[in-house]
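Trainee: Task: produce atomic coordinates for the following.
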Amino acid sequence: MRTQVAIIGGGPSGLLLSQLLMKAGISTVVLERKSRDYVLSRIRAGVLEQGMADLLREAGVAERMEREGHVHDGTNLSTAHGMFRVNFKERVGKSVIVYGQTEVTQDLYEAQDALGATIVHEADNVALHDVTTDKPYVTYEKDGQTHRLDCDYIAGCDGFHGVSRPTIPAEKRQEFERVYPFGWLGILSRTKPAAEELIYANHPRGFALASMRSDTLSRYYVQVPLTDKVEQWSDQAFWDELRRRLPDEVSQTMETGPSIEKSIAPLRSFVNEPMQWGRLFLVGDAAHIVPPTGAKGLNLAASDVHYLLEALKAAILDKDAGALDQYGPRALTRIWAAMRFSWWMTTLMHRFPDQTDFDQKIQEAELHQLETMESAQITMARNYVGLPY
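Mentor: You can find the predicted model right below:
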């Protein structure tokens, strides 16, 4: 089998890149290690920056997002002393859309099916070969047989644990990482959201987040030690702890119910440089991880797709091979800006193990400045809705 662009990974970034390339007349094959049902069962982020929403419109997959997504013109921040709102629309003239990653992925699958895309699920033992030559290829196993996929370029959209990043020699990679000493215990419940917009809560007991996926599906998180196990947390214990950390006016009226999904996610900041090795290009979590504070993970993957799409179109359609060398530097400039914002949000809102009462007061003083200073709100809003591509 042969294609112009081999895409490793069939999550939202791989499917979005395939959709946009195919609409531009460039052939693709997507290799995904898991089944379609498994991919669609993953519960992930749900806040889309304006840039990502525009990219979905360009890809022709925004109809359901426009109909069912929730436009948020701001967000709420809470301390032990009260809650305030940062109005994105007022400060920077932009908004975000709450629309779950599972829904985005479903829309992309349907659009890919309509275009007749080649998506190989349950592709095992994927390996990348000759990526520094002009004839790279990929091998994989399917139903007990080994297959070869020849291509011109390879997009590694296969996540943090995929094969793409390790294909770059270790001595040629530089990895920047910060691992945070806590995790997020999250639940999904068929309940009415606690508020119309997200609530980020700084509390002496630890961080909490009240989020949503729809009018009837809520997503909540509380900060927990890395040593905690999901089995230690009953639904009732979770709701009790969440109520302690949210403002009284929210916790007293919040609807609760059985969890339909419960998990603990560790937090880390991670960036791999370079993002290009020969004709291999890293995209999304294969190249970088951000803490979920600030909702940048999926959105950063989308901006990578944008930059790589532009570079591949220039190289393939316009015969401008030099455009490919600009992919990594352009993407990394935006990645590091988002990394800084996610780090700032994480350090501002969480309780660290060695944190003193003094440190807590400093966090609360910074949040007070954010509440009362227009310039601080503009900076936060500009980063939250997404820096321009």
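
Trainee: all contacts plus neighbour counts: C-alpha atoms, from now on.
Mentor: Noted.

Trainee: what's the nearest residue to Ala208 if we skip its chain neighbours?
Mentor: Val222 (4.4 Å; C-alpha to C-alpha, 6 or more residues apart in numbering).

Trainee: what secondary structure does the one you found sit in?
Mentor: Assigned with DSSP: H, G, I helix; E, B strand; the rest coil, Val222 falls in the strand class.

Trainee: before we move on, what about the one 4 residues further on?
Mentor: State at Leu226, reduced to three classes by three-state DSSP: coil.

Trainee: The nearest residue to it once chain neighbours are set aside: what's it in contact with?
Mentor: Nearest non-adjacent residue to Leu226, counting by C-alpha to C-alpha, 6+ apart: Phe182, 4.9 Å away. Going by C-alpha atoms under 8 Å, 6 or more residues apart in numbering, Phe182 touches Gln223, Val224, Pro225, Leu226, Pro266, Leu267, Phe352.

Trainee: Could you also give me the structure for this next sequence, so I can compare it with the first?
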Amino acid sequence: MRTQVGIVGGGPAGLLLSHLLHLQGIESVVLERRSRRTLETEIRAGVLEQGTADLLERTGLGERMRREGSVHRGINLQFGGRRERVDFEDLVGRSITIYGQHEVVKDLIKARLEAGGEVYFEAPAVSISDLESENPKVRFEKDGEQEELVCDFVVGADGFHGVSRRSVPEGTLREYERFYPFGWFGILVEAPPSTEELIYTNHERGFALISTRSPRIQRMYFQCDPHEDPDAWSEERIWEEMQARVALDGWRLVEGPIIEKNVVAMRSYVAEPMRHGRLFLAGDAAHIVPPTGAKGMNLAASDVRVLARALGEYYARGSEELIERYSEVCLRRVWKASRFSWWMTSMLHRFPGDDPFQIRLQIAELDYVTGSRAASESLAENYTGLPFDPEFEEVLGGEEYLSEPHTGSR
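Mentor: As a prediction, the model looks like this:
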């Protein structure tokens, strides 16, 4: 098989890149190890920054998001027996959209298949080779047979445990990692919303987060031991813990049947550079952030946004300048998002060994963030999405390709 861009991984990063390349007339093949059904039903986080939602909208993917997603213009921080709202719209003139990752994936799969895109499900990549040549190759399995995909470029968007990053020669990447001494116990609940906007809680028993997914499905989390067994928790025990952490002045969560429960590990990870030869890493293959800052899917979208532009320049004009800058531009945003996610995590969670002095500092930080317009504005700017690199945007000449597809060839 032969294509221009081989994409390993059919999650949000890989599918969105394939879609953006298609809008520029660039061929791609997406290889995904999981089934289509798994991709479309696996419930994951779904907080979209303003820029991510705008990107989906401008590229023809926003119709169902507009209809079924929920626009939130702020979040709530709860601490010391009080709840304070951070008004994003007032502070920075932006908002977030609550729309599940699996819903984004559904829309992307539908768009790619309707456009005749080549997306192979249940086709795991086995190896990636010849990365420093002009024709890198991806070997993959399909229907019990091994096949080979020859490309101009390979994009590794297959997550932390995928084959892409492991294909980079040993000693080439610098890896930065931090493990957090707690996890999130997550539950999916059949119930109406308890709140109109997200609630982040700092409580003496630990962090809790109240989110929403739809008028009838809600997502909630509470801080726990990272090795906790979800099956050891009864519904009664879960609700007792959730209510203890978030109840306020007679306000209580709306309870309902728990249809899913799991424990999410917490880590920060960055690999540098995000490119080796003709292999580009994107999304979780290159970086992971704790979910407190809601940055995971948004970073993946920003990676492929930059990469799509760089590849568009290459195929339209033969220029490799933006390709050379891919890692540099992406990593600036990755590290800022990593800092914000670490800060939110540190401010809201209880760490082993925290003494009363440290706990009082957390409360003081939350009091400052909610009481100072400058501090609230910083949180709002980061949460809704930092501006894209102005120098890079200038080099790219704006975003005309998003609304006016052109044909690229080389």
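
Trainee: could the contacts of Phe182 of structure 1 go into a markdown table alongside distance to Ile335 of structure 1 and neighbour count?
Mentor: Shown next, in a markdown table, are these (distance: C-alpha to C-alpha, whole Å; neighbours: other C-alpha atoms under 10 Å):
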| residue | distance to Ile335 of structure 1 | neighbour count |
| --- | --- | --- |
| Gln223 | 25 | 23 |
| Val224 | 27 | 22 |
| Pro225 | 27 | 16 |
| Leu226 | 26 | 16 |
| Pro266 | 20 | 17 |
| Leu267 | 17 | 20 |
| Phe352 | 25 | 18 |
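
Trainee: what about the most centrally placed residue in structure 2, distance to Ala13 of structure 2?
Mentor: Structure 2 has Met297 as the residue nearest its centroid, 1.5 Å off, counting by C-alpha atoms, centre = their mean. Using C-alpha to C-alpha, to the nearest Å, we find Met297 of structure 2 at a distance of 8 Å from Ala13 of structure 2.

Trainee: again with Ala380 of structure 2
Mentor: From Ala380 of structure 2 to Ala13 of structure 2 the distance is 24 Å (C-alpha to C-alpha).

Trainee: so how far does stretch 35-44 of structure 2 reach from one end to the other?
Mentor: End residues of stretch 35-44 of structure 2 are separated by 16 Å (C-alpha to C-alpha).

Trainee: whoops, I mixed them up, stretch 220-235 of structure 2
Mentor: Across stretch 220-235 of structure 2, first to last residue, C-alpha to C-alpha, it's 13 Å.

Trainee: Most distant residue from the centre of structure 2?
Mentor: Gly250 (34.7 Å).

Trainee: Distance of the nearest residue to Gly69 of structure 2 once chain neighbours are set aside relative to Ser211 of structure 2?
Mentor: In this structure, Gly69 of structure 2 finds its nearest non-sequential neighbour in Tyr99, 4.9 Å apart by C-alpha to C-alpha, 6+ apart. To Ser211 of structure 2, Tyr99 of structure 2 is 11 Å away according to C-alpha to C-alpha.

Trainee: any chance of the contacts of Phe182 of structure 1 in a markdown table, plus distance to Asp320 of structure 1?
Mentor: Shown next, in a markdown table, are these (distance: C-alpha to C-alpha, whole Å):
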| residue | distance to Asp320 of structure 1 |
| --- | --- |
| Gln223 | 48 |
| Val224 | 50 |
| Pro225 | 50 |
| Leu226 | 48 |
| Pro266 | 41 |
| Leu267 | 39 |
| Phe352 | 49 |
